[in-house]
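1. Below are the sequence and a predicted model; questions follow.
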Amino acid sequence: MTSEDTGDGDEADGQRPTDGTETGGAAAVRLDGPETLLADERARPRATGVPDGTTVVVDLTATDHTGQTWRASRRYRPVDGAVDLAAHDPVDADETDPSPAGLAWALAPVDGDPVRFPTAPHGDHERRYRAVVRDEAGREVATATTTTTVVHERGVTHRHVGGGEDADDGDEPSERSGRSDGGAGTSGPSETPVEPPTGHCYSPTGDGPHPAVVLCHGSGGVPLRRHAALLASRGYVAFALQYLGVDDLPETPVEVPLSVPRRAVRWLRAHPATTGSVGLYGVSMGGQLAALLASEPDVSVDAVVVDSGSLHVFPAGGDTAPWTRDGEPVATTAVPDAPPDRFASSTGGASDRRTAFHAMVAATDRERRRAATISAEQIRTPVLWLSGTDDATWPATAAGEALLARCDARDVTFPVDHRVYHDAGHAFGPPGLPTTWRPAGPDDRVARGGTPGAHAAGRQTAWAATRTWFDDALR
């Protein structure tokens, strides 16, 4: 059934005392926070000893790997002498602020327009919190500081498999650059009867075997290394597949053989480092791929998570199919016989394409539409569909509703859930990075949609739902 997800992610363990001291003499204010934090844990910076009748301004700064400084600031009123960023709403919040969600989502460059937070390759960074306590006259009463290092790996080894290019995977991948490290790490799946495709394998260092997940990136072609590192930190062998721009594969999703991700599933299922339970995760075009692959009769997976995917196979350019099956293009919807700008609109200065995809479906006759629709009833495994109602890339929410309708009509026996996040946009993935660039970054050709606050809140709960889905199905 369709539901709004209101669950929270994990909370960080182990608060560390302030590394600053109070000023002003009268107030003994402390600011505590964890020394290190996995990116998908909820930080709980907490100021204590705050006098009644005061306000607390909390400033957060961070520096990305390029040296650029990011900053966010909110004002709070103490409750019982304390301010908890994970529990209290700021007094200067507006309707777009998630409630409550700390400050990391609100970080923006000190200089320049909001952009995606760069990662190399995961986005580890240091957060510096400073609390300034002011009395009713605005005078500074006390200050305190604490620092938290955000990481994406804990007890994990990494190994690059195969050849090909590698890149900073950013917030939502859009471009590919740089080259592979050629095989960092020595642990994890390596030699099995099935030759693996190119990608990055992250493995827990603890005793195995472990369940496994194959992660499929979107049309930008950059492997989901942040996702994989975090899943491995939670006890999964996570393989960030790279199916574009390597191994003589196309640079864009045009006639990519389904045999490539199929091989990744078979490789992990057969490997002694895994339990044989394999999940499939895909975002955007990778979400379409994950749903399509799971419906293939010769592919066996134990759980599927589709993040902002599509239930129709849309053409990749003209009438060209994005995927091939046994050398033949899969069926796609039609392209409307209309001028290119007929269905064009703009969101945040970038192209809003949701109307164009609706037009493709409408322009397709019934027989071709049926052939271009992924056979939900053939998936035969638990499916979690994630969507935002303000997805400006394509109509992922409508696709999720269609999935539910098809499954209800056919009395499928496997669990199916569609989590809808209101005013969120395209592509969730792990939390922990700013969303202030939404609904579109300054260099985006295609808008992603979503308000910054709503998407941050959706991302937190969508990732928690993803982990729970895999835990329930694979462990």
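-> Alright, I've got the coordinates.

2. CA atoms for contacts and neighbours, from now on please.
-> OK.

3. Going by length in residues, pull out the top helix of the chain.
-> Longest helix in the chain, counting residues (DSSP state H): helix 452-474.

4. May I see the buried residues of it?
-> Using 16 or more other C-alpha atoms under 10 Å as the burial criterion, the residues of helix 452-474 that qualify are 452-467, 469-471, 473-474.

5. Give the other helices and strands that it contacts.
-> Contact here means 3 or more C-alpha pairs under 8 Å, 6 or more residues apart in numbering; DSSP states H and E; on that basis helix 452-474 packs against strand 274-283, strand 303-307, strand 383-388, strand 416-421.

6. Alongside the first one, take a look at this:
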Amino acid sequence: MGERTARWICAVAATALIGAGTSGCSDLDSHALLEVDARVALADQAVHMRVSGLSPGGEVTVTSRAVDRKGMPWHGQATFRADRHGLVTLDTATPTSGTYRRPDGMGLFWSMVPRTGDPDHTSFVPPASRHHAYDVTLTATAHGHRFASRTVTREWFATGVTGRRLTVASDKVSGSLYLPNPGTVQHPAVLVFGGSEGGNSSETAAALLASHGYPALALGYFDLPGLPHSLENIPLEYFATAARLLAAQPEVDPRHILVMGYSRGSEAALLLADDYPGLVHGAVVYSPSAQVNGGIPHYSTAAWTKDGEPVADGLIPLNHVSGPVMAIAGSDDHLWTSTLWAQQIVEELDACGNRYPHHALIYPHAGHGVGTFPYLAAGTRYPLTGREIDLGGTRAGNAAAQEAGWHRVLALLASLGP
């Protein structure tokens, strides 16, 4: 064991880690510790854990536990063998058994399963909290003895981030506006919206974007007070109004307003990027479509309108797009052909001679649930009245895609400055 490693173990143990026996570091073999590098972190940020002071080759089980919004306990579990130094580093260790099976430092978070029910048929929804956070308790057990426990807090808001509800009556749009710490320099901003689920499903993603310094407006466009009841005849001008409201914020660099649309929302995002190139400067689309589809529930009705006229079904033109485009899809999407459409979007931008970066990110073993932010346990089926929709992919595949894709989105925003 190197001197730097030993110093790190002592420092972590001295700053509040809970272990068995005394707090000294002179006898690591007899004083096992569960070490966590971040007691509090944003919900989309990884924490790094390891167990030290074990016997070489010794077995240890680490569990996670959290309670969802309905009061249902969820748990994750992984059993490991210590290396010759008596260490288990969760970032690189392969579980011998548990709720996930490959090396993954955040596996205990995304692989949690409910106390009852099939995890593929449900998702962990954190409890509502005035502190905008939820807790996950980590516990380490060896030889049937629980020797360490640690609670980590997962936050939706960084310090200084503010949120404000928007209503049709007062703001002409329905949503939530999240802004980073006042007084920061202007940053790229994101208009975020979901798909056919309706309501405002993108609030947590928008709050996390603002926590990374990027102002974000989570927008609802149907099935909310003052809005249409269904995904039919939604004016693109409504989205443009929201983009202008976002661009007017002092924290926003109006040269870099991106739209982020999921599933059916990808159609609106691409239409906005092409129809309003002076306002919208690129798009991120998850599980996208390259074409305009009909309304829901009446497919013969237009989903979108422009200047009071229906936007016709068919391929979405992209020849006026004035910013980067990132199309993110899972290779096992069972809902629709998002993989082919993501590739088609990039091919069309190539054919248009688009000079901005544009990429299709296709993730293996992921389905329609390929995005957005990572580390929340989520199923692969979506419940509807009287039936379920198979979204495809595996929980592990979606988790890996969410982590990789979200990092690419943040890197794209960072590349736009400052």
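-> All right, it came through fine. Treat the numbers as computed from the prediction; the structure is a model and nothing was measured.

7. rewinding a little: okay, the helices and strands packed on helix 452-474 of structure 1 in a markdown table with mean neighbour count and distance to Asp32 of structure 1 next?
-> Formatted as a markdown table, these follow (neighbours: other C-alpha atoms under 10 Å; distance: least, C-alpha to C-alpha, whole Å):
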| stretch | mean neighbour count | distance to Asp32 of structure 1 |
| --- | --- | --- |
| strand 274-283 | 25 | 36 |
| strand 303-307 | 28 | 35 |
| strand 383-388 | 26 | 34 |
| strand 416-421 | 22 | 32 |
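
8. wait, which of those is closest to Ser345 of structure 1?
-> Taking C-alpha to C-alpha, strand 383-388 is the member of those nearest to Ser345 of structure 1, at 18.5 Å.

9. so the closest one corresponds to what in structure 2?
-> Strand 383-388 of structure 1 lines up with residues 325-330 of structure 2 when matched by TM-score structural alignment.

10. Next, the mean deviation of that stretch compared to structure 1.
-> Taken over the aligned residues, the distance from stretch 325-330 of structure 2 to structure 1 averages 0.4 Å (mean C-alpha distance after the TM-score superposition for structure 1).

11. quick one: contacts of that stretch?
-> With contact meaning C-alpha atoms under 8 Å, 6 or more residues apart in numbering, stretch 325-330 of structure 2 is reached by 282-288, 338-339, 342-343, 345-346, 356-371, 393, 398, 401, 405, 409.

12. and if you look at stretch 104-114 of structure 1?
-> 60-61, 68-72, 115, 432-437, 441-442, 452-453, 456.

13. Just give me the longest strand of structure 1.
-> strand 140-151 (DSSP state E).

14. how far out from the middle of the chain is it?
-> 27 Å (C-alpha atoms, centre = their mean, to the nearest Å).

15. What lies in contact with that strand?
-> 17-39, 123-135.

16. now these: which count as buried?
-> Buried among the contacts of strand 140-151 of structure 1 by 16+ other C-alpha under 10 Å: 17-18, 20, 22-23, 28-39, 123-134.

17. Just the ones of these in strands?
-> 30-34, 36-38, 125-134.

18. The residue most central in space within structure 2 and Leu270 of structure 2: what is the separation?
-> Centroid-nearest residue in structure 2, with C-alpha atoms, centre = their mean: Phe373, separated by 1.0 Å. As for Phe373 of structure 2, its distance to Leu270 of structure 2 is 21 Å (criterion: C-alpha to C-alpha, to the nearest Å).

19. Same question for Asp118 of structure 2.
-> Taken as C-alpha to C-alpha, the span from Asp118 of structure 2 to Leu270 of structure 2 is 36 Å.

20. Same check on Pro215 of structure 2?
-> Noted for Pro215 of structure 2: a distance of 20 Å to Leu270 of structure 2, by C-alpha to C-alpha.

21. ditto for Thr159 of structure 2
-> 33 Å.

22. do Ala13 of structure 2 as well
-> 51 Å.

23. Also Trp304 of structure 2?
-> Distance of Trp304 of structure 2 to Leu270 of structure 2, given as C-alpha to C-alpha: 12 Å.

24. out of those two, which sits in the busier spot?
-> Legend: neighbour count by other C-alpha atoms under 10 Å for Trp304 of structure 2 and Leu270, higher for Leu270 (30 against 25).

25. mind checking the SS state of that one?
-> helix (DSSP: H, G, I helix; E, B strand; the rest coil).

26. ok, and the closest non-adjacent residue to it?
-> Ala283 (6.6 Å; C-alpha to C-alpha, 6 or more residues apart in numbering).

27. Pretty sure that neighbour sits against Tyr262.
-> No. Ala283 of structure 2 lies out of contact with Tyr262 (C-alpha atoms under 8 Å); the separation is 10.8 Å.

28. List of residues touching stretch 260-276 of structure 2?
-> Counting by C-alpha under 8 Å, 6+ apart, 190-196, 236, 239-240, 259, 280-292, 304, 316-322, 368 sit against stretch 260-276 of structure 2.

29. Map Gly318 of structure 1 onto structure 2.
-> That one, Gly318 of structure 1, aligns with Tyr299 by TM-score structural alignment.

30. check contacts around its match.
-> Listed by C-alpha under 8 Å, 6+ apart, the contact set of Tyr299 of structure 2 reads Asn293.

31. show me where the stretch 201-350 of structure 2 has strands.
-> Using DSSP state E, counting those that start in this stretch, the strands found in the stretch 201-350 of structure 2 span residues 216-220, 234-235, 252-262, 283-286, 291-292, 304-306, 309-310, 314-315, 325-330.
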